[in-house]
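In: Attaching a predicted model along with its sequence, questions to come.
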Amino acid sequence: MIETLIRVGTTYVPVRDVDHSARWYREKLGATISYCDHEKAILNLADQSFFLVRSLEGETSNFTDFKGNKRFSLTFEVDGMEVLTTLHAKFKQEGVQTGTIENRGHPGRNFVFYDPDGNIFDVWSILSPTYKALRKEAVLETER
């Protein structure tokens, strides 16, 4: 057996107000809250667990690249340009701070959005072929 990492199971996101952030993730991103107290919230989003962890003022999951640009550490995938543009419009309509749809010189398009604590997330219009196949298989399984 080859030992290898299979998937990312949990992402930790620093926030100032756990309850406020958990509600925002539920209302804006469609997350399901499975646990919440004053120190952390556990959310189910995009087939993964997100822990919103109460952190010090100014903490984010962002980093600065060598050119001095503030960068995201996580990219969500959607299935195609139509879904990307619809989601982008929905976020803007709901008041989510959202960047423009960009061509970054690779297949597909991207945009960034920000949570209330300034954590930056990316969205890409290309759903990975492996995940797409798994989703198709799961749909077929439920239809049986």
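Out: Sure, I can see it. Because the structure is a prediction, the values reported are computed rather than measured.

In: When you work out contacts or count neighbours from here on, use the C-alpha atoms and nothing else.
Out: Will do.

In: Find the nearest non-adjacent residue to the residue most central in space within the chain, please.
Out: Closest residue to the average C-alpha location of the chain: residue 76 at 4.7 Å, with C-alpha atoms, centre = their mean. Counting by C-alpha to C-alpha, 6 or more residues apart in numbering, residue 76 lies nearest to residue 123, which is 4.7 Å off, once chain neighbours are set aside.

In: Work out for me the element the one you found sits within.
Out: strand 120-124 (DSSP states H and E).

In: burial measure for residue 64, as a count.
Out: 10 (other C-alpha atoms under 10 Å).

In: Quick check: it touching residue 70?
Out: Yes - using C-alpha atoms under 8 Å, residue 64 is in contact with residue 70, at 4.5 Å.

In: Comparison target, given below:
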Amino acid sequence: MDPVQITTAFIPVADPAASARWYNRVLGFQIHSVDEWSAVLRPGGGAGATSLTLLGPASGIQAKPGLPWATCNFTVADLDQARSRLEGHGCEPGAIEGDPEVCRFFAVQDPDGNTLLVTDR
């Protein structure tokens, strides 16, 4: 059997187009497609095959926006810089936690109240 890969993460949102613009502006995702049901985003620079799919109410998803837990993690090269950037966009990221030898991280919420986990690896 070929190795299994994760190709997308799903996050419920109220408005896929508005959320896609936020993820683009604040986290640097590139918008691949947007319609009334969803928005598909890819990491800046198009690296990797993994995408982020923002599912709106028209998609039929049963989960409501405002997830209190992270569906995936967002890895960044510089955690302190990412935290500062989010603060600059009016977000209120939590404190940086974790072990520098294992993984450092913080949580922040998107405009729909979904918890996002930002990590250094």
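Out: Here it is on my side, so go on. Everything quoted here is computed from the prediction, not taken from an experiment.

In: Can you find the partner of residue 84 of structure 2 in structure 1?
Out: The pairwise alignment with structure 1 assigns residue 84 of structure 2 to residue 89, based on TM-score structural alignment.

In: and its match, how far is that from residue 133 of structure 1?
Out: Noted for residue 89 of structure 1: a distance of 27 Å to residue 133 of structure 1, by C-alpha to C-alpha, to the nearest Å.

In: How about residue 112 of structure 1?
Out: Taking C-alpha to C-alpha, one finds residue 112 of structure 1 at 26 Å from residue 133 of structure 1.

In: In terms of neighbours, single out the busier of those two.
Out: Legend: neighbour count by other C-alpha under 10 Å for residue 112 of structure 1 and residue 133, higher for residue 112 (20 against 12).

In: Residues in contact with the strand or helix carrying the more buried one: which ones?
Out: Taking DSSP H and E as the criterion, residue 112 of structure 1 maps to strand 110-114. Strand 110-114 of structure 1 is contacted by residues 84, 88, 96-104, 120-125 when judged by C-alpha atoms under 8 Å, 6 or more residues apart in numbering.

In: if you set the cut-off to 6 Å instead, what comes out?
Out: The contact list for strand 110-114 of structure 1, computed with C-alpha atoms under 6 Å, 6 or more residues apart in numbering, reads 97-102, 120-124.

In: what do you get for stretch 28-38 of structure 1?
Out: In contact with stretch 28-38 of structure 1 (C-alpha under 6 Å, 6+ apart) are residues 25-26, 41-45.

In: go again using 10 Å as the cut-off
Out: 17-19, 22-26, 41-47, 49-54, 87, 90-91, 94-96, 115 (C-alpha atoms under 10 Å, 6 or more residues apart in numbering).

In: can you count the residues close to the aligned residue in structure 1 for residue 32 of structure 2?
Out: Aligning on TM-score structural alignment places residue 32 of structure 2 opposite residue 34 in structure 1. Residue 34 of structure 1 sits with 10 neighbouring residues when counted by other C-alpha under 10 Å.

In: now residue 34 of structure 1, what's its secondary structure?
Out: strand (DSSP: H, G, I helix; E, B strand; the rest coil).

In: Equivalent analysis for residue 71 of structure 2, please.
Out: coil.

In: same deal with the one 10 residues further on?
Out: The three-state label for residue 81 of structure 2, taken from three-state DSSP, comes out as helix.

In: about what we covered before: now do the strand holding residue 112 of structure 1: which range of structure 2 does it align onto?
Out: The aligned range for strand 110-114 of structure 1 is 105-109, by TM-score structural alignment.

In: superposed on structure 1, where does that stretch end up, distance-wise?
Out: Average distance, stretch 105-109 of structure 2 versus aligned residues of structure 1 after superposition (mean C-alpha distance after the TM-score superposition for structure 1): 0.9 Å.

In: Now do the buried residues in that stretch.
Out: 105-109 (16 or more other C-alpha atoms under 10 Å).
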